[in-house]
Structure formats: structure tokens, C-alpha cells
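Visitor: Sequence unavailable; structure follows:
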């Protein structure tokens, strides 16, 4: 099977946005290799966020890398990017080839089990390129991923397979929320890489 065949790319949103599911872009051997490498080499830290003025520290761990050491603010917390590692550069190149987009940063999430997730939100930080693509690469455990339209409340669910790529673009962030719902059925970790473009102008 041709992993880069356009026939398997599908926009999963019915309207008001484009979110293309590219399916599996890393085979099992590649996926397992990068999963283990990232577990061992990424500078993981518990995430911090300001919620109603109170600092919250999450169970899940995060890391932020980029093509330069620029700063990035989300959820009221400013982070400074570490420089892309060799493995992240290789994955960025693969994702850019598959998606036809370019990226200059990557926010990584480490969910230790299904009990850790992410609430509904949209990635609308001012530093992000307006209507720019956000490419989500999944390693490790398979997890359900949900979208909810901001007006109609229509919900779309998709199972993100190990080694798969999901690309949110166009006006998706303006019109849809997304989340990673917690589950008691998953006991192993998942690493999620979200490649994005910081507007440096």
C-alpha cells in the first residue's frame, strides 16, 4: 500500500472547516522507534496553565520545540522553544511532505494513560499563523478524538491510530472545538506531536 496515496485523505468535518485525516503515515516499526526515542530524549515537563487566575499543573507532560528559540504564550503561560532534535526534524519533514504545509514549531503532549485527556478548546493563540495548518501526529496508544461545532454543537468523533496524521486547517479553529476525551479503557501512554506555525512577523 502507498502510504502517501491521496485516496485515503479525508476531510472529516461536514462544514465550516477542513480537517484532513491522512491515516497511518508511519508503519509499526517506525512508529515504535520514534515513540521510544521521544520518550527517552524529549525534555518532558508537567504542563502549567492559568485558569481563572489560578495556576494549574497537569498530570500530562508537554514539551515545546522549534526551528529557533522563540517564546510562545498559551493558557496564560509563556514557554521558550527548545531547538528541534534530529528525530523531530525527521518527523517534521515527513509531516510537511504528507500535508503539503510547512511548520516551524512542535508542541508535544505525553498522556500516561487514558485517564489523562484534554478538554474542549480551539487553538486560536494570536502568535499562531492565522488559519494556518496544525498537524497532529499520534504515537503509542490509540485514542478517540472529538470535534464539536461552536454554534450547532454537532459532534464528530474519530479514532486516532498509532502512526496516524490529522491536519486541521482553514477556518477549523474559528468554528470547531476539539478535545481528547479521557477513558478508562486505555492503560498505555500516547505521544501526540502537534506541528504548527508561529507567525514571526
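Guide: Right, received. Where do you want to start? Please read these numbers as outputs of a predicted model, since none were measured by experiment. Numbers count the residues shown, from 1 in each chain.
Visitor: CA only for contacts and neighbour counts going forward, please
Guide: Noted.
Visitor: From the chain's centroid, how far away is stretch 182-190?
Guide: Between the mean C-alpha location of stretch 182-190 and the chain-wide mean there is a distance of 17 Å, by CA atoms, centre = their mean, to the nearest Å.
Visitor: before we move on, what about stretch 161-180?
Guide: Centroid separation between stretch 161-180 and its chain, computed with CA atoms, centre = their mean, is 8 Å.
Visitor: Also stretch 10-27?
Guide: Centroid displacement of stretch 10-27 relative to its chain, using CA atoms, centre = their mean, is 13 Å.
Visitor: Please compare the first structure with the one that follows:
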């Protein structure tokens, strides 16, 4: 396992093969990151996430929200969500990320983890609603958390710490060949907000 910390070279690919992951580090100063964290915490229409697993409806402690430029339908874990219209803060963050990365996005799935006990199991974002091999930009606020990748075939793992106000971008064939997760931890007691900007392909 490789653990990356304090990476400044956004052009560096964190994956050894079969995909591209770039970590930009903190793209916002601490005051701006604090501002957005509080705004998102207070004003986003958070709701508990749901999943249908083996025919049973599971409600998670983690909360989510789904926003976009149109009322896009997005289906994952056998649950379909309809996007809410952009907030001013989400639009401002989207434009900043697009300018930095050269990518474009039309939607955003937000996650609120109340503490380290809440995480995300190994998965890849390969839903049919998403642009194939499209970039996914992950912007983090709040508690610093470990984030990990695992190759689907040879099980190689790569890990890094996602900082308050930091940006990570996954693109190329990353979702095809790699899983990723946010492991739970008893060492974190504060919330983390994660924005994942995506491109939905309207049917």
C-alpha cells in the first residue's frame, strides 16, 4: 500500500496502471473552505441515503443530496434520484474545479459523513447514467479522511489522505479497473462533506 500525503503536483498519476487519479491538494484557503463547509452543512437538502440490497430497503446513517443543471435521473443501488437545481455555492465550486482541471461537469452527488464510523465500502462509479470514462471530481470539506483504491484484478492498493478544501479527480478507465472506498475509523469524530461532480448522459 502506498500512502500519499501533501501532494502538490496535480499532474502526477497516483495509479500505477489502468486509470488516472490526480490529487490537487487544497484548492481553497482555510477560511474559504470553512465558509463552504458551513454553507453546505446548513443549506443542502440532505437526506438519508437508501439502497435496495437483496430486495430489502436499507437506510444509511450517511446523508446524501443530488444536484444538477437539469432534473437528471441517477440510479445507483437500485434507487433513482432526481437532481435539484444548483445552489450558488455549488455553481461557484463547479466553475473553480472546471477552470483548474479543464473538465466539465453537469451534476453533483454530495455525501455527509457525520463521523468516522460512517464510510463507504469498496465500489466503482460505473452506472449507466454516467459518461463512460468521464472525469469525477471529488471535493472534500471537514474532517480529513483516508481514501483508498484497489485494482479489481491484482488487488494492488493505493491510499491517500483527503484534506479540508482538497480536490481529487478520477478519470480515464479508473472506474473500469479500480474500486475505491472511504474506510470507517474510530479516530475521527467530526463530520466530512464530499462533493462528487459528475457528467450525466441524458437518455
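Guide: On my side now, so go ahead. Being a predicted model, the structure only gives us computed values, none of them experimental.
Visitor: Against residue 77 of the second structure, how distant is the residue of the second structure positioned farthest from its centre?
Guide: Among the C-alpha atoms of the second structure, the one farthest from their average position, using CA atoms, centre = their mean, is that of residue 55, at 26.3 Å. Note on residue 55 of the second structure: its distance to residue 77 of the second structure, by CA to CA, to the nearest Å, is 11 Å.
Visitor: Residue 169 of the first structure versus the residue opposite residue 62 of the second structure in the first structure once aligned, what's the distance?
Guide: Structural alignment (TM-score structural alignment) places residue 62 of the second structure against residue 60 in the first structure. Going from residue 60 of the first structure to residue 169 of the first structure by CA to CA gives 25 Å.
Visitor: now for residue 86 of the first structure: what does it line up with in the second structure?
Guide: So residue 86 of the first structure corresponds to residue 88, using TM-score structural alignment.
Visitor: now do residue 189 of the first structure
Guide: Residue 189 of the first structure maps onto residue 191 in the second structure when the alignment is built from TM-score structural alignment.
Visitor: Residue 33 of the first structure now?
Guide: Looks like residue 33 of the first structure aligns to residue 35 there (TM-score structural alignment).
Visitor: That match: neighbour count?
Guide: The tally of other residues near residue 35 of the second structure (other CA atoms under 10 Å) stands at 12.
Visitor: Quick one: residues contacting the closest residue in space to residue 62 of the first structure that isn't next to it in sequence.
Guide: Nearest residue to residue 62 of the first structure in three dimensions, chain neighbours excluded: residue 109, at 4.5 Å (CA to CA, 6 or more residues apart in numbering). Listed by CA atoms under 8 Å, 6 or more residues apart in numbering, the contact set of residue 109 of the first structure reads 60, 61, 62, 63, 191, 192, 193.
Visitor: run the last query once more with 6 Å
Guide: Applying CA atoms under 6 Å, 6 or more residues apart in numbering, one finds that residue 109 of the first structure lies in contact with 61, 62, 191, 192.
Visitor: where exactly do the helices run in the second structure?
Guide: Counting by DSSP state H, the second structure forms helices over residues 30-43, 88-101, 174-177, given from the N-terminal end onward.
Visitor: where does the closest residue to residue 31 of the first structure other than its chain neighbours sit relative to residue 186 of the first structure, distance-wise?
Guide: Of all residues beyond its chain neighbours, the one nearest residue 31 of the first structure is residue 163 (5.4 Å), with distances taken as CA to CA, 6+ apart. Spatial separation of residue 163 of the first structure from residue 186 of the first structure under the definition CA to CA is 17 Å.
Visitor: Neighbour count for these two, which is higher?
Guide: residue 163 (24 against 16).
Visitor: so who does the more buried one touch?
Guide: The neighbours of residue 163 of the first structure, taking CA under 6 Å, 6+ apart as the test, are 24, 25, 26, 31, 138, 139.
Visitor: Could you double-check that residue 195 of the second structure sits in contact with residue 107?
Guide: No: here residue 195 of the second structure lies out of contact with residue 107, judged by CA atoms under 6 Å, at a distance of 10.0 Å.
Visitor: For those two, list the residues in contact with both.
Guide: Among the neighbours of residue 195 of the second structure, none is also in contact with residue 107 (CA under 6 Å, 6+ apart).
Visitor: Not counting its own residues, what contacts stretch 2-11 of the second structure?
Guide: Identification of contacts with stretch 2-11 of the second structure by CA under 6 Å, 6+ apart yields 22, 23, 24, 25, 158, 159, 160.
Visitor: Between the two ends of that stretch, what distance do you get?
Guide: With CA to CA as the measure, stretch 2-11 of the second structure spans 18 Å from end to end.
Visitor: and that stretch, how far from the chain's centre?
Guide: The chain centre lies 17 Å from the centre of stretch 2-11 of the second structure; the measure is CA atoms, centre = their mean.
Visitor: can you check stretch 118-127 of the second structure too?
Guide: Taking CA atoms, centre = their mean, the mean C-alpha location of stretch 118-127 of the second structure is offset from the chain mean by 10 Å.
Visitor: so where is it in the first structure?
Guide: Aligned by TM-score structural alignment, stretch 118-127 of the second structure falls on residues 116-125 of the first structure.
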